[in-house]
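1. A structural model of the following input is requested.
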Amino acid sequence: MFFGTGIFFFDSGLIFFVLPAGLFAMYAQGKVKSAYARYSKVMSNKNMTGAQVARTLLDKKGLHDVDVELTGGHLSDHYDPKARKVRLSREVHNGSSLASLAIAAHETGHANQHDEGYFFLTFRNNFVPIAQFGSSLAMPLFLIGFIFTTGQGDGPTYLMDLGIAFFSLALIFQLVTLPVEFNASSRAMSSLTNMGIIDEQERKGTKEVLNAAALTYVAATAVALAQLLRLILLRNSRK
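-> Below is the predicted model of the structure:
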């Protein structure tokens, strides 16, 4: 189970679960950067900015009360359900590239989900404080239980069990995020195509940007699952 002195941070779960998932996450981030770098240089034929696309798609759905505004940061684009605002980073807000259009359309997809009461989005939004609470307690509880429990299972093993249970909440959050993000991208592609904002030749690049972004959520789920498996493996080693 353990290598060397058996230090918590150098167990077999780290080698076989967490490191591969971490490499996958790095690959996903690289795909996003590569896709964005490539298609941020490809201007759309309609020459619409991300802000104009977002406004057009929102108005088409009757979401006139949802504002589109500029926000700071790089690729910090998001939809704020409480403020009912689509916030776009400067390069997306002002840009006319396929990457800008794809990202702007994706965020309006979340606004559409919110307006329709899309189940997974509603569940995720309500689950956020629970997941945050669980995440903040999971590792401290598990680590305390791990340190004070002997190899014969003597000690507060229930703390490790609690840590695993709380960490499971973070995994649930990541799992629920997947259909939310994939659905938003599907809505984006459909809207951009049906409204003639992109043509057939632009579909490939737009979809590549959206797929690369979606891969990061798959990677985040894989990392959470790998970490949970590692905790379970460590817990069983104390029996």
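
2. hey, let's count contacts and neighbours off CA atoms from now on
-> Fine.

3. Remind me which helix or strand Ala184 belongs to.
-> helix 157-194 (DSSP states H and E).

4. which of the residues in that helix are buried?
-> Buried residues in helix 157-194, counted by 16 or more other CA atoms under 10 Å: 157, 159-189, 191-192.

5. Do a quick rundown of the strands in the chain.
-> For the chain, the strands defined by DSSP state E occupy 67-71, 78-80, 85-89.

6. just checking, what packs against the second one?
-> Using 3 or more CA pairs under 8 Å, 6 or more residues apart in numbering; DSSP states H and E, the elements in contact with strand 78-80 are strand 85-89, helix 98-116.

7. most packed of those?
-> helix 98-116 (a mean of 26; mean count of other CA atoms under 10 Å).

8. Next, the angle helix 157-194 makes with it.
-> Helix 98-116 runs at 110 degrees relative to helix 157-194, counting by axes from the mean of the first three to the mean of the last three CA atoms, to 10 degrees.

9. Helix 98-116: how far from the chain's middle?
-> Taking the mean of its C-alpha atoms, helix 98-116 sits 15 Å from the chain's own mean (CA atoms, centre = their mean, to the nearest Å).

10. Let me see the contact set for the most centrally placed residue in the chain.
-> Taking CA atoms, centre = their mean, the centroid of the chain lies closest to Tyr217, which sits 3.9 Å from it. Shown in contact with Tyr217 (CA atoms under 8 Å, 6 or more residues apart in numbering): 174, 177-178, 181.

11. Reformat these as JSON lines; add distance to Gly72.
-> Converted to JSON lines, the contacts of Tyr217 look like this (distance: CA to CA, whole Å):
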{"residue": "Gln174", "distance to Gly72": "25"}
{"residue": "Thr177", "distance to Gly72": "24"}
{"residue": "Leu178", "distance to Gly72": "25"}
{"residue": "Glu181", "distance to Gly72": "22"}
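
12. I have a second one here; can you model it like the first so I can compare?
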Amino acid sequence: MFYFDPLYFVFALPPMLLGLWAQFRVKSAFKKYSQIRTQSGINGAEAARRILDRGGISSSQVKVEATRGMLSDHYDPRHKALRLSEDVYSLSSIASVGVAAHEAGHALQDKTGYAPLQIRSIMVPAVSIGSNVGPILFMAGMFLAGTLGTTLAWAGIALFGSTALFALVTLPVEFDASRRAKELLVSQGIVSRAEMQGVNAVLDAAALTYVAAAAQAIMQLVYFLSIMNRRD
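-> Next comes the predicted model:
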């Protein structure tokens, strides 16, 4: 059956290993620089608030909130909330202010109408369907013969393709947020230029996880297409 195809590992293994390496780097860098206090003594919540205020985003427009879970930090454009994990929110560490500044960068993107962020937000409903339903339709199509099977398989590929496209659109969004974060942390006096080594280590490792996710989605899509090519 196609899902035991050894060729699958040719497509899946390299991006999976890259993803594991990226996750290791993120956890390792975050753990290391969570133990190094910023010279300014500013914690993650204060860093995010200072960046937002300087960017013309008041507390009534975007709230900075604490949320549970390790590295569960994110910006919610629908509810205009910047949610930081408890360690990032409360600790005055290089890692904490780096992550907080990155999420504040997303809020600034939202305020300025950054196109890739808007596109990604629009794609969310389709991606939530495509990532789950797409592979199911594809597998169903593989089990069925004739025109119906082919149609279902291509429909699954099209739906899953939205996941790969979403992963690609995510890359400039994340890279730009990190770029903004790095510039603002120094210009706002939150970290020194010497401390930026730690910020770079944390944010660059986090960026690699998004590269790995994009590689995984693209290679999965290419694998589906290769199956269809062999079937034809």
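
13. Superposed, how do the two chains score by TM?
-> Overlay of the two chains. TM-score (TM-score structural alignment, normalised by the length of structure 2): 0.96; 230 aligned residues with a CA RMSD of 1.2 Å.

14. still on that earlier bit, relative to Gly72 of structure 1, which of the helices and strands packed on strand 78-80 of structure 1 is closest?
-> Closest to Gly72 of structure 1 of these, according to CA to CA: strand 85-89, at 5.7 Å.

15. Where does the closest one end up in structure 2?
-> The alignment of strand 85-89 of structure 1 onto structure 2 (TM-score structural alignment) covers residues 81-85.

16. For stretch 158-165 of structure 1, grab the matching residue range in structure 2.
-> Against structure 2, stretch 158-165 of structure 1 falls on residues 151-158 (TM-score structural alignment).

17. Now that stretch on structure 1. Mean distance?
-> Superposed on structure 1, stretch 151-158 of structure 2 shows a mean distance of 1.2 Å to its aligned residues (mean CA distance after the TM-score superposition for structure 1).

18. From the contacts of Tyr217 of structure 1, pick the one nearest Thr221 of structure 1.
-> Gln174 (5.2 Å).

19. what residue of structure 2 matches up with that closest one?
-> So, by TM-score structural alignment, Gln174 of structure 1 is matched to Ala167.

20. Equivalent analysis for Arg238 of structure 1, please.
-> Using TM-score structural alignment to pair residues, one finds that Arg238 of structure 1 aligns to Arg231 in structure 2.

21. List the contacts of Leu225 of structure 1.
-> Taking CA under 8 Å, 6+ apart as the test, what Leu225 of structure 1 contacts is Leu171.

22. Excluding residues flanking it in the chain, which one is nearest the match of Gln174 of structure 1?
-> Ala214 (4.7 Å; CA to CA, 6 or more residues apart in numbering).

23. aligned partner of that neighbour in structure 1?
-> Checking TM-score structural alignment: Ala214 of structure 2 goes with Thr221.

24. Against which helices or strands is the helix holding Ala184 of structure 1 packed?
-> Checked by 3+ CA pairs under 8 Å, 6+ apart, helix 157-194 of structure 1 has helix 98-116, helix 119-147, helix 200-237 packed alongside it.

25. Tell me the counterpart residues of the second one in structure 2, please.
-> Spelled out, that is helix 119-147 of structure 1. Going by TM-score structural alignment: helix 119-147 of structure 1 matches residues 115-143.

26. what's the mean distance for the matching stretch versus structure 1?
-> So stretch 115-143 of structure 2 averages 1.0 Å relative to structure 1 (mean CA distance after the TM-score superposition for structure 1).

27. now do stretch 176-183 of structure 2
-> Relative to structure 1, stretch 176-183 of structure 2 is 0.3 Å off (mean CA distance after the TM-score superposition for structure 1).

28. what stretch of structure 1 lies opposite that stretch in the alignment?
-> Residue span in structure 1 matched to stretch 176-183 of structure 2, by TM-score structural alignment: 183-190.

29. what's next to the matching stretch, contact-wise?
-> 102, 105-110, 113, 203, 206-207, 210.

30. now, the most widely separated pair of the residues you listed?
-> Gln113 and Arg203 (22.3 Å).

31. what number of residues lie near the counterpart of Leu52 of structure 2 in structure 1?
-> In structure 1, Leu52 of structure 2 lines up with Leu58, judged by TM-score structural alignment. Neighbour count for Leu58 of structure 1, taken as other CA atoms under 10 Å: 22.

32. Help me confirm that Leu58 of structure 1 comes into contact with Val66.
-> Yes. Contact criterion CA atoms under 8 Å: Leu58 of structure 1 and Val66 qualify, at 7.3 Å.
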